[in-house]
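>>> Sharing a sequence plus its predicted fold:
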Amino acid sequence: MLAARALAEFADVVTVVERDVLPEGPEPRKNLPQAQHVHLLWSGGAKAMEELVPGVTGLLARAGAHRLPLPTDMVALSPQGWFRRWNESHHMVLCSRDLLDATVRAQIFGDDRIRLVERTEALGLDGTAAGVTGVHVRGHDGAERTLPADLVVDATGRASRAPEWLTALGLPEPEARQVNSGLAYASRVFRAPEHARHGFPVLNVQAAPRDGCPGRAGVLLPIEDGRWLVTLSGTRGGEPSADEADFERYASEELRHSVLGEFIAGAEPLTGVAFTRTTANRRYYYERSRHWPEGFLVIGDALAAYNPIYGHGMSVAAQSAVALREVIRRRGWGTPRLARALQKAVARPVNAAWDLATGQDVFYPGATEAGPTLRDRVLAAYVDRLLYTATGNGRVARRFTDVSSLERGAHVLLAPSVLLAAVIGPLQPQLTGPPLADEEWKAAGTRSG
């Protein structure tokens, strides 16, 4: 939808081909099963979305979404210890994926330049290795046709068949990398206790990828209508169960701290457990292809899909859509080699998110065929040192959040002041438990951790 909005500035008509029948409001839909798990919009992504759809963050807030200051309202146990709740430097927008989609959808498809074709599947590309001129589609009645287009954008997500489509045109297979830790996700929605429905922080117990055990993690996100969305995850050998009876036990006994289990024990479950295993990190390096056809672009999860625990997918997609618009503004619509320039531009926001996700997952057994590379090991060692330093140094915590929120590139972590701080280490002693106030602990039925 955001790519469509970016293109509407230049094209006479933008046609969105959609397999589903889209709901009128914030409701689940068949081909978005991952919507049942935790989603969040980091401030870097929220700002990009606001550029494309002015006023959307205000609309989300009025619909019940939460704007939480970071790291003030993030209670997180990193592999190196608990983070302190420093003063606000960034923020995140929290709500269900269904509400986010519905809010954006109402703005996008209210634009007369954007046309929606539902219950229709994209089958392949029309054109040659030199240039794509349209897309073959099949409607709900089984009839096939070709939609001509000056630019075809593949935003079909993890299910993308772009590699096969390109080889069918006579182009070589794209370079790709996959890091699959075997992660499984289990999520459930709870009614938050009444006094914890406003201003409650995110609770995040992260895995420790290099402790020799399966990685187990969990996160509690406040969402609209006084609810908590809780997602538990585990890599091979440590997966959570789809069994409702085991959800609280896993949160209390399997994670590195029991804080999530303590809070959901006093909350009312509103749904069953949603379970999925489609979590591998996978990236196609289309921007490195020696030959790229005019008139074709791959964006979003179709380009790079991440372990969802880092919450970067939507933010990267929004930033890529902004990059798409900026390149066309600069170069002009229909100029030579525009598609190649676009593909390179939309890949740039991927880099920091990809390094953060794979830099952890690559250390789990079986995640890659060859195991961590030397670059992976060096990067991980430095990130570990930064995380350790950030537990007791607010300046380093801010720089790290610059990157994790996708507001700045990873180069800020190599600034001389950050390198020096990493050598010195934390300036304050490590916390021994989650930094929750007594009023927050009351939601778990206790006044202290």
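Noted; the coordinates are in hand. Numbers count the residues shown, from 1 in each chain.

>>> make it CA atoms for all contacts and neighbour counts henceforth
Noted.

>>> So for stretch 41-61, what gets flagged as buried?
41-49, 51-53, 56-57, 60 (16 or more other CA atoms under 10 Å).

>>> put this beside the first:
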Amino acid sequence: MTEPRPQPTRAVVIGGSLAGMLAAAAVKDAVDAVEIIEAHELPAGPEPRTGVPQAAHVHPLLSGGADAIEALLPGTVGQLVAAGANRVPMTTNMVYLSAEGWYRRWRRNTQYLIAAGRDLTDHVVRRQVLADPRVGVRAHCRVVGLLGGRGRVTGVRLRAADGTETELAADLVVDASGRSSRTPRWLAELGVTGLAEDRIESGLAYASRIYRAPVATDGWPVVNVLADPRRPGGAGTIVPIEGDRWHVSFYGPPGAQPTADADAFEAYARGLRHPLVAELLARAEPLTDVTVTHTTTNRRHYYERLGNWPEGLIALGDSVAAFNPIYGQGMSVAAQGALALRRLTAGGLTDGLARRAQRAIARPVDVAWSLAVGQDVHYATTEGKRPNLGDRLLHRYVSRLSYTAIGSFRVATALTEVLTLQAPPAVLVRPDVLLAAALGPRRPLTNGPTFTPDERRRLEGAGVPLT
């Protein structure tokens, strides 16, 4: 008598975002097929994807996220660089004015970021994932509910573009639908209650525009002019991306918010605490309109705390926690969560997987959350939480670290390890870092932009005057 053939296993991923693609990469070896449910049509190339309003803004991929993506999809970083993205060593290739002063460009570097347009990053990852025949996409379709009960999710209910609803069974459902996630409501419909949530709103606004750079961007540094909390004003950054372009973003709190007025965009740059960004843009050619976003809320669902989390359901990326985008953490946190999911599914879809996965996904979220909220609570306009004594003491210590990092390679390294999500904040209270912070900078401070002689010659050749 022949044994009955086992039923093929299926994972359903809600959302074709970067997080959705990485989720598919994470679970594809644990099931027979992965089906990505996407409300829109996915572009064939590095083009804008409907439903990603943040794509118009700067999207650095921190080394903690880039390394995670490389582990999930080997060769991705190389493909990004081959397509024109810049691998920017930190702080070696950064002209960076912090609230405490100009950072030194250390010749040694331990961390990096990938500077590219969001559309290119999405395209390269999507191409890698969809090359696997086990992964498919069902476009123009929305998930409108979960199947199963409070103990286990067994699939999803779908609604097609014509309004037709069907059911799709699944052994695992991963919600990667982003800030618009309906998982809290769906859990309540299944009878799962007690979900805790935090919302911290700083009131910052974010405006971005892409320019044709007056110099070749290969190997060009990232430029950052941060705000000084002791005086009102905004901040600005120039990120060199593919195609010899600069992605320029400004952000500021109420009273110093950038607007969508194209004529006011460069005027805003002149209002920063140093004229560097305005000087660089004077010879750059604007290629796009100005895009403004007021959605800078830090929002987190504490799924990992639910004792009655159902089997068969996992949330990832912005569906779990969405951060103020000025910190550039979202893609990297999603990638680290997906890598944690892959490690847990290496042994198959075992009992207790969903709860273990949700706790593992929460670990990189914890780090990014503490960094983002730890900054945002100090804006006078922030709603949702006010800084307590511990927050204020920590903020003063971090400011001291930033000051010390201007002239201390040890502290600059520790800070970049944490800010790129390669190390937990506990690194900043190691005995050697505490001692270095107490001693202060060991090198003389720099009194102006830290361009190299070659970079200055290139700027002068392009007619860019620097003060």
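Everything's here; your move. On a predicted model such as this, the values are computed, not experimentally measured, just so you know.

>>> hang on, the earlier thing: mind listing which of the buried residues of stretch 41-61 of the first structure are in helices?
43-49, 51-52, 56-57, 60 (DSSP state H).

>>> and the two most separated of these?
Farthest pair in these (CA to CA) is Gly44 and Leu60. Separation: 16.2 Å.

>>> What's Thr295 of the second structure aligned with over in the first structure?
Superposed on the first structure with TM-score structural alignment, Thr295 of the second structure falls opposite Thr278.

>>> Against Leu32 of the first structure, how distant is that match?
12 Å (CA to CA, to the nearest Å).

>>> ok, these two, which is more surrounded?
Thr278 (15 against 12; other CA atoms under 10 Å).

>>> Where does the more buried one fall, secondary structure wise?
Counting by DSSP states H and E, no helix or strand carries Thr278 of the first structure.

>>> Might one say that Pro349 of the first structure is in contact with Val316?
Yes. Counting by CA atoms under 8 Å, Val316 is a contact partner of Pro349 of the first structure at 5.8 Å.

>>> Please identify which of the two sits among more neighbours.
Between Pro349 of the first structure and Val316, Val316 has the larger neighbour count (other CA under 10 Å), namely 31 against 21.

>>> who touches the counterpart of the more buried one in the second structure in this structure?
When the second structure is aligned by TM-score structural alignment, the residue opposite Val316 of the first structure is Val333. Going by CA atoms under 8 Å, 6 or more residues apart in numbering, Val333 of the second structure touches 65, 317, 364-365, 368, 421.

>>> Kindly report the same for Glu244 of the first structure.
By CA under 8 Å, 6+ apart, the neighbours of Glu244 of the first structure are 272-273.

>>> Now check the second structure for the residue matching it.
In the second structure, the residue matched to Glu244 of the first structure (TM-score structural alignment) is Ala262.

>>> try Leu342 of the first structure
In the second structure, Leu342 of the first structure lands on Ala357 (TM-score structural alignment).

>>> thought its match was touching Leu344?
Yes. Here Ala357 of the second structure reaches Leu344: they are 6.7 Å apart, a contact under CA under 8 Å.

>>> Neighbour count: those two, which is higher?
Remark: of Ala357 of the second structure and Leu344, Ala357 carries more neighbours, 23 against 20, as counted by other CA under 10 Å.

>>> related to what we said a few turns ago, okay if I get the contacts of Val333 of the second structure as JSON lines plus secondary structure?
JSON lines is the format used below for these (DSSP: H, G, I helix; E, B strand; the rest coil):
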{"residue": "Gly65", "secondary structure": "helix"}
{"residue": "Gly317", "secondary structure": "helix"}
{"residue": "Pro364", "secondary structure": "helix"}
{"residue": "Val365", "secondary structure": "helix"}
{"residue": "Ala368", "secondary structure": "helix"}
{"residue": "Leu421", "secondary structure": "coil"}
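
>>> CSV for those, including distance to Thr110 of the second structure?
CSV is the format used below for those (distance: CA to CA, whole Å):
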residue, distance to Thr110 of the second structure
Gly65, 15
Gly317, 26
Pro364, 19
Val365, 22
Ala368, 19
Leu421, 12
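
>>> Nearest to Arg142 of the second structure, out of those: which one, please.
Closest to Arg142 of the second structure, out of all of the contacts of Val333 of the second structure and judged by CA to CA, is Gly317, at 18.2 Å.

>>> my guess is that closest one meets Ala334, correct?
Yes. Applying CA under 8 Å as the test, Gly317 of the second structure and Ala334 come out as touching, 4.3 Å apart.

>>> what is in contact with the two at once?
With CA under 8 Å, 6+ apart as the test, Gly317 of the second structure and Ala334 both reach Ala19.

>>> And the strands in the stretch 1-150 of the second structure?
Secondary structure of the stretch 1-150 of the second structure (DSSP state E, counting those that start in this stretch): strands at 10-14, 33-37, 61-62, 86-90, 94-98, 101-102, 111-115, 135-138, 141-148.

>>> Could you check the angle the last one makes with strand 10-14?
When you say that, I think you mean strand 141-148 of the second structure. 120 degrees (axes from the mean of the first three to the mean of the last three CA atoms, to 10 degrees).

>>> picking up where we left off before, next, count neighbours for the residue lying closest to the match of Thr295 of the second structure once chain neighbours are set aside.
Closest residue to Thr278 of the first structure in three dimensions, ignoring its sequence neighbours and counting by CA to CA, 6 or more residues apart in numbering: Ala184, at 7.5 Å. Neighbour count of Ala184 of the first structure, defined by other CA under 10 Å: 23.

>>> List just the nearest of the contacts of Val333 of the second structure to His247 of the second structure.
Gly65 (20.0 Å).

>>> counterpart of that closest one in the first structure?
So, by TM-score structural alignment, Gly65 of the second structure is matched to Gly45.

>>> Could you do Val124 of the second structure as well?
So, by TM-score structural alignment, Val124 of the second structure is matched to Thr103.

>>> Helix, strand, or coil at Ala339 of the first structure?
Put simply, Ala339 of the first structure is helix when judged by three-state DSSP.

>>> Would you confirm that it contacts Phe296?
Yes. Using CA under 8 Å, Ala339 of the first structure is in contact with Phe296, at 6.0 Å.
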